[in-house]
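Undergrad: No sequence on hand, only this structure:
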């Protein structure tokens, strides 16, 4: 039981670390050249651990050890599928962006009046209804700059370092205020706190699944459920920061409800 618990915790922590790299909570040198490689390495290890857990549960000579837990082949397979989907997506990203990574960087120095930031929430991915997602970009005379990571909180005089995706379309790698000042980093601090709490939540969640007798499992279950709801609500609020539209308002309301429910769950 302990080997399954430890292997799953490590795999989930690797998954969380992957997103920490993607969102630049953990710094990465030469981000656009190395991020896909980091994703493949971390998620590859997580997938191997997930496969190991599946095989271990299927072939163990002492299946009675899982009777009092919530572990079964289907649940272990779900975890493995989760890791592998992200791993496959990372491999696809590596090869699909191979040509883009070799593009030269280009710097656009734009005054606040020369571009407009657009951030909105919709349900489309390409031409298909998918799930709520936030699109962020700015339009200027030379085309459109896509923001996949950091972006100004509002239109300011900035120098945007970008790579060209196709004619008139660029992806922002980083930006600096032309005034030389630094934007407030309170949101970055909040992101770090959220990832730290997510790492703790992963441990609690797996311990609850394993029903380990060394802890009060009822308390662990309550903590895991409450923290999970708070995390999901807080992460959604962060994603929607600055987004406009009715759908954004509804999702913010849902986020506040989730956070409140999580807090109540912690103390009830």
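TA: That came through, no problem. It should be emphasised that the depicted structure is a prediction, and the values quoted were computed from it without experimental measurement.

Undergrad: switch to C-alpha atoms for all contacts and neighbour counts from now on
TA: Noted.

Undergrad: quick one, what contacts residue 122?
TA: Residue 122 is in contact with 131-135, 247, counting by CA atoms under 8 Å, 6 or more residues apart in numbering.

Undergrad: which of those residues has the most neighbours?
TA: Within these, most neighbours by other CA atoms under 10 Å means residue 134, with 19 neighbours.

Undergrad: That one - nearest residue in space that isn't next to it in sequence?
TA: Excluding the flanking residues, the one nearest residue 134 by CA to CA, 6 or more residues apart in numbering is residue 121, at 4.5 Å.

Undergrad: pretty sure the one you found is in contact with residue 247, am I right?
TA: Yes. Taking CA atoms under 8 Å as the definition, residue 121 is a contact partner of residue 247 at 6.4 Å.

Undergrad: Report all helices and strands that the host helix or strand of residue 15 contacts.
TA: Element membership for residue 15, per DSSP states H and E: helix 2-22. Counting contacts by 3 or more CA pairs under 8 Å, 6 or more residues apart in numbering; DSSP states H and E, helix 2-22 packs against helix 31-59, helix 186-210.

Undergrad: How about residues contacting stretch 199-209?
TA: 5, 8-9, 12-13, 16, 69-71, 217, 220-221, 223-224, 227-228.

Undergrad: okay, pairing it with this:
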């Protein structure tokens, strides 16, 4: 559900996939064992290349001004002392208010595609509705891939990755787990809740006076295991019915705010 008037645009399928790379257009749902091997040049590729992790060797509201002002004032008051910015923390599952999808939201599908070091790769996961509404966009910059299962990747290598949306909520799991990103090459994800965000979860909250206040507190949280979640540094509400942040490692991430 959008918190603002929304102009809906029809989109068909997955967008911004680089042309000329047939593998990049494949919607693969299977999950395999990450392997490292050269591709078959001049052919469509073999079955092993369709396994997840395969490496192919080829030639709407801004954050309130009051918050910013409070940080500035705090910095002036404490001079040379360290300042801890609220929200950069780790919380338990019970301490978070996760943003769910509306009950009638069509479930976005899992998808697999190749990420290449030679270029920027952008993939959009859409709701299968009449408008192909955006669920999440994930963007890998050129040179994003550093290693797979400890094996260094070169400037012309590519890896098959899988994005699996979280059922009934805003979140995803990114695989393969053994993929390392280069310094400054972490992918950026942007979740859009313009069409199907269920903000009724904040109704009656003792923390948030309104749904809008809850939306402003949303960020990305990484599953740290044992019912713990780490807030993704720098992630947050973009002001346009979306939450964005960088994924430092593959894994499971959810959109949430402190309860």
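TA: Arrived safely, thanks for sending. On a predicted model such as this, the values are computed, not experimentally measured, just so you know.

Undergrad: TM between them?
TA: Put the two chains on top of each other and the TM-score (TM-score structural alignment, normalised by the length of structure 2) is 0.22; 103 aligned residues with a CA RMSD of 6.5 Å.

Undergrad: Quick check on the contacts of stretch 199-209 of structure 1: which are buried?
TA: Buried residues within those, counting neighbours by 16 or more other CA atoms under 10 Å: 5, 8-9, 12-13, 16, 71, 217, 220-221, 223-224, 227-228.

Undergrad: residue boundaries of the helices in the stretch 51-200 of structure 1?
TA: 73-96, 98-101, 186-210 (DSSP state H, counting those that start in this stretch).

Undergrad: so which of the helices and strands packed on helix 2-22 of structure 1 gets nearest residue 125 of structure 1?
TA: helix 31-59 (21.3 Å; CA to CA).

Undergrad: counting contacts, what elements does that closest one pack onto?
TA: helix 2-22, helix 73-96.

Undergrad: In a markdown table: those, plus distance to residue 53 of structure 1.
TA: Listed next are the helices and strands packed on helix 31-59 of structure 1 as a markdown table, based on distance: least, CA to CA, whole Å:
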| stretch | distance to residue 53 of structure 1 |
| --- | --- |
| helix 2-22 | 6 |
| helix 73-96 | 6 |
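
Undergrad: Show me what counts as buried in the longest helix along structure 2.
TA: In structure 2, assigned by DSSP state H, the helix with the most residues is helix 65-78. Applying a neighbour-count criterion of 16+ other CA under 10 Å, one finds residue 71 buried in helix 65-78 of structure 2.

Undergrad: Mind giving me the packing neighbours of the helix or strand following it?
TA: Of the helices and strands lying after helix 65-78 of structure 2 in sequence (DSSP H and E), the nearest is strand 90-92. If contacts are counted by 3+ CA pairs under 8 Å, 6+ apart, strand 90-92 of structure 2 sits against strand 228-231.

Undergrad: So which other helices or strands are in contact with the strand it packs on?
TA: With contacts defined as 3+ CA pairs under 8 Å, 6+ apart, strand 228-231 of structure 2 has these neighbours: strand 90-92, strand 219-225.

Undergrad: which of these is buried the deepest?
TA: For those, the largest average neighbour count (mean count of other CA atoms under 10 Å) is found in strand 219-225, namely a mean of 22.

Undergrad: Show me what that one is packed up against.
TA: Here strand 219-225 of structure 2 touches strand 228-231, strand 236-237, strand 242-246, strand 251-258, going by 3+ CA pairs under 8 Å, 6+ apart.

Undergrad: now those strands in CSV, with distance to residue 112 of structure 2 and mean neighbour count?
TA: Output for these, formatted as CSV (distance: least, CA to CA, whole Å; neighbours: other CA atoms under 10 Å):
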stretch, distance to residue 112 of structure 2, mean neighbour count
strand 228-231, 25, 20
strand 236-237, 26, 24
strand 242-246, 19, 23
strand 251-258, 15, 23
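
Undergrad: out of the ones you listed, which comes closest to residue 140 of structure 2?
TA: Closest to residue 140 of structure 2 of those, according to CA to CA: strand 242-246, at 10.0 Å.

Undergrad: Adding mean neighbour count, write the helices of the stretch 51-200 of structure 1 out as CSV.
TA: Shown next, in CSV, are the helices of the stretch 51-200 of structure 1 (neighbours: other CA atoms under 10 Å):
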stretch, mean neighbour count
helix 73-96, 17
helix 98-101, 14
helix 186-210, 17
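
Undergrad: In contact with the closest residue to residue 253 of structure 2 other than its chain neighbours, which residues are there?
TA: Spatial nearest neighbour of residue 253 of structure 2, chain neighbours left out: residue 222 (4.5 Å); criterion: CA to CA, 6+ apart. Contact analysis of residue 222 of structure 2 by CA under 8 Å, 6+ apart lists 229-232, 251-254.

Undergrad: can you name the two of these that are farthest apart?
TA: By the measure CA to CA, 231 and 251 form the most distant pair in the contacts of residue 222 of structure 2, at 13.4 Å.

Undergrad: pretty sure residue 147 of structure 2 is in contact with residue 157, am I right?
TA: No. Using CA under 8 Å, residue 147 of structure 2 is not in contact with residue 157; the gap is 10.0 Å.
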